[in-house]
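Chemist: Pasted the sequence and its predicted model underneath.
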Amino acid sequence: MTNNDFLLPKSFYLRDDVVQIAKELLGKTLVTRQNGAARKGKIVETEAYRGYDDKACHASNGKRTPRTEVMYREGGCAYVYLCYGIHHLFNVVTNVAGKADAVLIRAVEPLDGDWSDRHPKTKTSNGPGKLSKAMGITMEMNTARLTGENDIWIEDAPDIVGTSIVASTRVGVDYAGEDALLPWRFYICNNDWVSKK
C-alpha cells in the first residue's frame, strides 16, 4: 500500500532544473509493487537529460517520436524504454508539460533484503538495466504516475547531507559531441551499488 505521507510531492518533479532534481533524487526511495508486495531501493546514481538543448537527450531540440512522447508530459511520470532490445531503462520525467526533461535512474541499493533471486550471479541493481529487472520495471510502467496512483512510485527520505556526491560525465553518450562532456551523472561516493562506468 502506498503511504502518502512519504510520497515525493508533485511539485518536486515540476521544477525546471533537471540537473538539480537529478542530484536531489539521490537517497530517495524507489518503490515498486508486485503481487501485492513492495520492493524498495535507495537511489544511489542518476543522470540528467535536458530536452531543449542536450544532444544526448532522446527529445533533443524538440524531437518527438512515439517513444519520446511521454517525455513531453507533465513531470512526475515514468519514461521506460527498451535499450538494445533487452534492457528496460527507467527515467523520471520532470518539468512542466512540453519541456521533455528526464532523469535516468542508474542504480539503487536494495533496502528490503536479498534480491539475488533476480540476478543470482551479479549485484542485482548496480546498473539501469539490472535495477529494472530486479524491481520488476517493464514497458507496462511507461507513462505511470510516480505519485501513488500506480505500482511504481518514489518516496522521500532523509537528506543525504554530509554524504559526498560525485559528478561525472554520463555513460554511453559519446555521440552527443560536446554535450557528452557535461558532468550530469551523479552518484553517492563510495556506495557499493553504483554502476561501473
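Modeler: Yep, it's here. If you're wondering where the values come from, they're calculated on a predicted model, not measured in any experiment.
Chemist: all contacts plus neighbour counts: C-alpha atoms, from now on.
Modeler: Noted.
Chemist: the strands in this structure, which residues?
Modeler: Under the criterion DSSP state E, strands of the chain are mapped to 29-34, 37-49, 78-83, 87-94, 101-110, 152-155, 165-168, 185-188.
Chemist: residue contacts, the closest residue to residue 54 other than its chain neighbours?
Modeler: Nearest non-adjacent residue to residue 54, counting by Cα to Cα, 6 or more residues apart in numbering: residue 60, 5.6 Å away. Shown in contact with residue 60 (Cα atoms under 8 Å, 6 or more residues apart in numbering): 50-54.
Chemist: Save those as a markdown table, and put in neighbour count and distance to residue 179 too.
Modeler: Shown next, in a markdown table, are the contacts of residue 60 (neighbours: other Cα atoms under 10 Å; distance: Cα to Cα, whole Å):
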| residue | neighbour count | distance to residue 179 |
| --- | --- | --- |
| 50 | 24 | 10 |
| 51 | 23 | 12 |
| 52 | 16 | 12 |
| 53 | 13 | 9 |
| 54 | 20 | 6 |
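Chemist: take the one below as the second:
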Amino acid sequence: MKRLGRVFYNRPAIEVAHDLLGKYLVHVSGGVERVGRIVEVEAYLGPHDLAAHSAKGMTPRTKVMFGPPGHAYVYLIYGIYHCMNVVTDREGHASAVLLRALEPVRNVAGPTQGPGLLCRAMAIDRRLHGHDLVSEHFYIAAPPRAEPVVMVKRPRVGVDYAGHWAKRLLRFYIRGNPFVSKP
C-alpha cells in the first residue's frame, strides 16, 4: 500500500473528505498491523464553522488543527471515547476531517461504526494526537486496488448546537456499506 503524501492533505477539507472514502487507515501497534477501509467521514471547515472545535480559536486542545496538514487530531469525548480527525488545508486554517466509520480489513477487532468505536478497534488514543500521518506505523494509504465509491451526502451527526452549520451536507459515506454508522 502506498502512503498518502502531504500534498493529499493540503487541500480543502471537503475535497479531502471525499477522497478519503475507500482509503485505508493503517496503525501498527504492539507488532500488529491494523487496517480499516474508511467508509464514513465528516468535514469541519475551520474557525468560521460553528461545529468545528477550532471555532473557539486556538487552544492547547486545538493547536494541532492550526498546524500543518496531514497530522492526527485525536481528542476524548464523554471522558470515554477517543475520536480522530485528519488535519487538512493550509497551515493556520484549522480545518479537519473526522473519521466516522471503517470497514475492517485486517486485525481489527470490535465494532467500527462510529468515531469512538473506530478508535477503540484501531488502538487509537491521545498518544497519537499530533502524529504525522506521512510517517510510518500510523498513516492513510491508497488501497492495493481502487474500488468504485458511490458517495452519499448528509448533515453531520451530533452538532445541533451549531445553528445552520448543523444542516450543512458535510457528512459523506459510501452508499450501501454495512459499516456506516448512521445511514
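Modeler: All right, it came through fine. Quick caveat: nothing in here was measured; it's all calculated off a predicted structure.
Chemist: coming back round to it: of the contacts of residue 60 of the first structure, closest to residue 164 of the first structure?
Modeler: residue 50 (24.1 Å; Cα to Cα).
Chemist: Count the neighbours of the aligned residue in the second structure for residue 18 of the first structure for me.
Modeler: Mapped onto the second structure by TM-score structural alignment, residue 18 of the first structure lines up with residue 13. Residue 13 of the second structure has 25 neighbours, counted by other Cα atoms under 10 Å.
Chemist: how much space between residue 151 of the second structure and residue 172 of the second structure?
Modeler: Distance, residue 151 of the second structure to residue 172 of the second structure, using Cα to Cα, to the nearest Å: 6 Å.
Chemist: same check, this time on residue 48 of the second structure
Modeler: 20 Å.
Chemist: need the contact list for the most centrally placed residue in the second structure.
Modeler: Compute the mean C-alpha point of the second structure, and by Cα atoms, centre = their mean the closest residue is residue 99, 2.8 Å away. Contact partners of residue 99 of the second structure, counting by Cα under 8 Å, 6+ apart, are 38, 40-42, 83-86, 115.
Chemist: Go again with 6 Å.
Modeler: Residue 99 of the second structure sits next to 41, 85 when contact means Cα atoms under 6 Å, 6 or more residues apart in numbering.
Chemist: what's the burial count for the nearest residue to residue 15 of the first structure once chain neighbours are set aside?
Modeler: Spatial nearest neighbour of residue 15 of the first structure, chain neighbours left out: residue 95 (5.1 Å); criterion: Cα to Cα, 6+ apart. Residue 95 of the first structure has 25 neighbours, counted by other Cα under 10 Å.
Chemist: Alignment lookup: residue 95 of the first structure to the second structure.
Modeler: Under TM-score structural alignment, residue 95 of the first structure pairs with residue 89 in the second structure.
Chemist: wait, doesn't its match sit right on residue 12?
Modeler: Yes. Here residue 89 of the second structure reaches residue 12: they are 4.9 Å apart, a contact under Cα atoms under 6 Å.
Chemist: where exactly do the helices run in the first structure?
Modeler: Assigned by DSSP state H, the first structure shows helices spanning 10-13, 18-24, 128-135.
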